[in-house]
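[1] I'd like to go over a predicted model; first the sequence, then the structure.
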Amino acid sequence: MSETAYDRLAALGIVLDPVKVTGAAFEMAARTGNTVFVSGHIARKDGGAWVGKLGKDVGTEEGQAAARAAALDLVATLHAFLGDLGRVTRIVKVMSLVNSTEDFTEQHIVTNGASALLLDVFGERGRHARSAFGVAQLPMGACVEIEMVVEVADA
């Protein structure tokens, strides 16, 4: 029997946080056919938004940790939405928004924090296409926001 995403999470010492239900006018995940679109998740730290601007008060390494945290929340949302991470056949696409100064150019390196986590959890099924953008601001002043598109098998 092959190692599951849950086995990998346990080996990494990760317990997925419960997903908070929002009163927002959108869904945290939506499915059409075998594709799930997971809404953007901001990086969180100490129970709130992980605030800061890359190139000003957040360094690249801390940004990678923030991207990893956002990816963990994405995985938790995916687990809550699907009920079983074993249904994930592929992480198709990751889009990363990095709150950064005009001269900061390491958005792709920051986003590696999320990409590495997805590979650690899903193995080859976690290998994905990706975009990383620098933006002037994110909700609540968060330093990183990430969304993803996932292919899933039927239940």
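    Yep, that arrived.
[2] from here on, contacts and neighbour counts on C-alpha atoms
    Will do.
[3] All the helices of the chain, in order from the start?
    Assigned by DSSP state H, the chain shows helices spanning 5-11, 60-82, 107-122.
[4] what's the closest non-adjacent residue to residue 52?
    Using C-alpha to C-alpha, 6 or more residues apart in numbering and skipping residues adjacent in sequence, the residue nearest residue 52 is residue 143, 4.9 Å away.
[5] tell me the contacts of that neighbour?
    By C-alpha atoms under 8 Å, 6 or more residues apart in numbering, the contact list for residue 143 reads 42-43, 50-54, 58, 63, 66, 98-100.
[6] biggest strand in the protein, by residue count?
    Secondary structure of the chain per DSSP state E: the longest strand is strand 88-99.
[7] tell me what that one is packed against?
    helix 107-122, strand 129-135, strand 144-152 (3 or more C-alpha pairs under 8 Å, 6 or more residues apart in numbering; DSSP states H and E).
[8] ok, second structure coming up, stack it against the first:
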Amino acid sequence: MTETEIEARLAKLGIVLPEAAAAVASYVPAVEANGMLHISGQLPFVNGEIVKGRLGESLSLDEGVAAARACGIMILAQAKKALGTLDRIERVVKLGAFVNSTPDFTDQPKVANGASELMFDVLDEAGRHARSAVGVPVLPLGAGVEIDAILQIRAG
């Protein structure tokens, strides 16, 4: 899939990639190694604000899905910043979704679908990936969701 095709899909979905978020602690947002791009956990920014709260408490399932989608958008923004172009993405290998949720909330996989389905929509078959979706009691800055990624990339 070419950059033009990816950009066309993003436009069709009404997505404008935001500025890639800066690291909030002692790490780098992305590391390229051995044909893979490892993207650090991304928080859900909507209109410049982090979506905060807990699933099963202050955030609904729909809000969680939207937050996961926002994390996926930031993953793409980080990939573009690190690689210079989304055209270098060969495949999304794995997403790791962390959902700030109450002990009785068990729909973490449904929340994570927000990011997974975005990857399918933007990258077609190259967006199909392995995934984990786990509930956690708290996330950095009170975020409702955090998602990291491993992408297989083409040589630059």
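    Done, it's in. Bear in mind the structure is a predicted one, so any value in this text is a computation, not a measurement.
[9] Of the contacts of residue 143 of structure 1, which is the nearest to residue 7 of structure 1?
    residue 66 (23.1 Å; C-alpha to C-alpha).
[10] Double-check the closest one against residue 43; I have them as touching.
    Yes. Between residue 66 of structure 1 and residue 43 there is a contact under C-alpha atoms under 8 Å: 5.3 Å.
[11] which of those two has more neighbours?
    Comparing residue 66 of structure 1 with residue 43 by other C-alpha atoms under 10 Å, the one with more neighbours is residue 66, at 28 against 24.
[12] circling back: now do the residue nearest to residue 52 of structure 1 against residue 14 of structure 1, distance only.
    22 Å (C-alpha to C-alpha, to the nearest Å).
[13] What distance do you get for the residue in structure 2 sticking out farthest from the centre to residue 136 of structure 2?
    What lies farthest from the middle of structure 2 is residue 104; by C-alpha atoms, centre = their mean that is 24.4 Å. Distance of residue 104 of structure 2 to residue 136 of structure 2, computed by C-alpha to C-alpha: 11 Å.
[14] for residue 154 of structure 2, same thing?
    Taking C-alpha to C-alpha, one finds residue 154 of structure 2 at 34 Å from residue 136 of structure 2.
[15] Tell me which of the two has more neighbours.
    Neighbour count, other C-alpha under 10 Å: between residue 154 of structure 2 and residue 136, residue 136 has more, with 17 against 13.
[16] Any idea how many residues pack against the closest residue to the more buried one other than its chain neighbours?
    In space, and not counting its chain neighbours, residue 136 of structure 2 is closest to residue 100: 5.0 Å by C-alpha to C-alpha, 6+ apart. By the criterion of other C-alpha under 10 Å, residue 100 of structure 2 has 28 neighbours.
[17] Quick check: residue 100 of structure 2 touching residue 53?
    Yes. Using C-alpha under 8 Å, residue 100 of structure 2 is in contact with residue 53, at 7.2 Å.
[18] intersection of neighbour lists for these two?
    Applying C-alpha under 8 Å, 6+ apart, one finds that residue 100 of structure 2 and residue 53 are jointly contacted by 143-144.
[19] any idea how far the most centrally placed residue in structure 1 is from residue 111 of structure 1?
    Residue closest to the average C-alpha location in structure 1 (C-alpha atoms, centre = their mean): residue 71, at 2.3 Å. In this view, residue 71 of structure 1 and residue 111 of structure 1 are 10 Å apart by C-alpha to C-alpha.
[20] swap in residue 91 of structure 1?
    Taking C-alpha to C-alpha as the measure, residue 91 of structure 1 falls 15 Å from residue 111 of structure 1.
[21] do residue 32 of structure 1 as well
    To residue 111 of structure 1, residue 32 of structure 1 is 26 Å away according to C-alpha to C-alpha.
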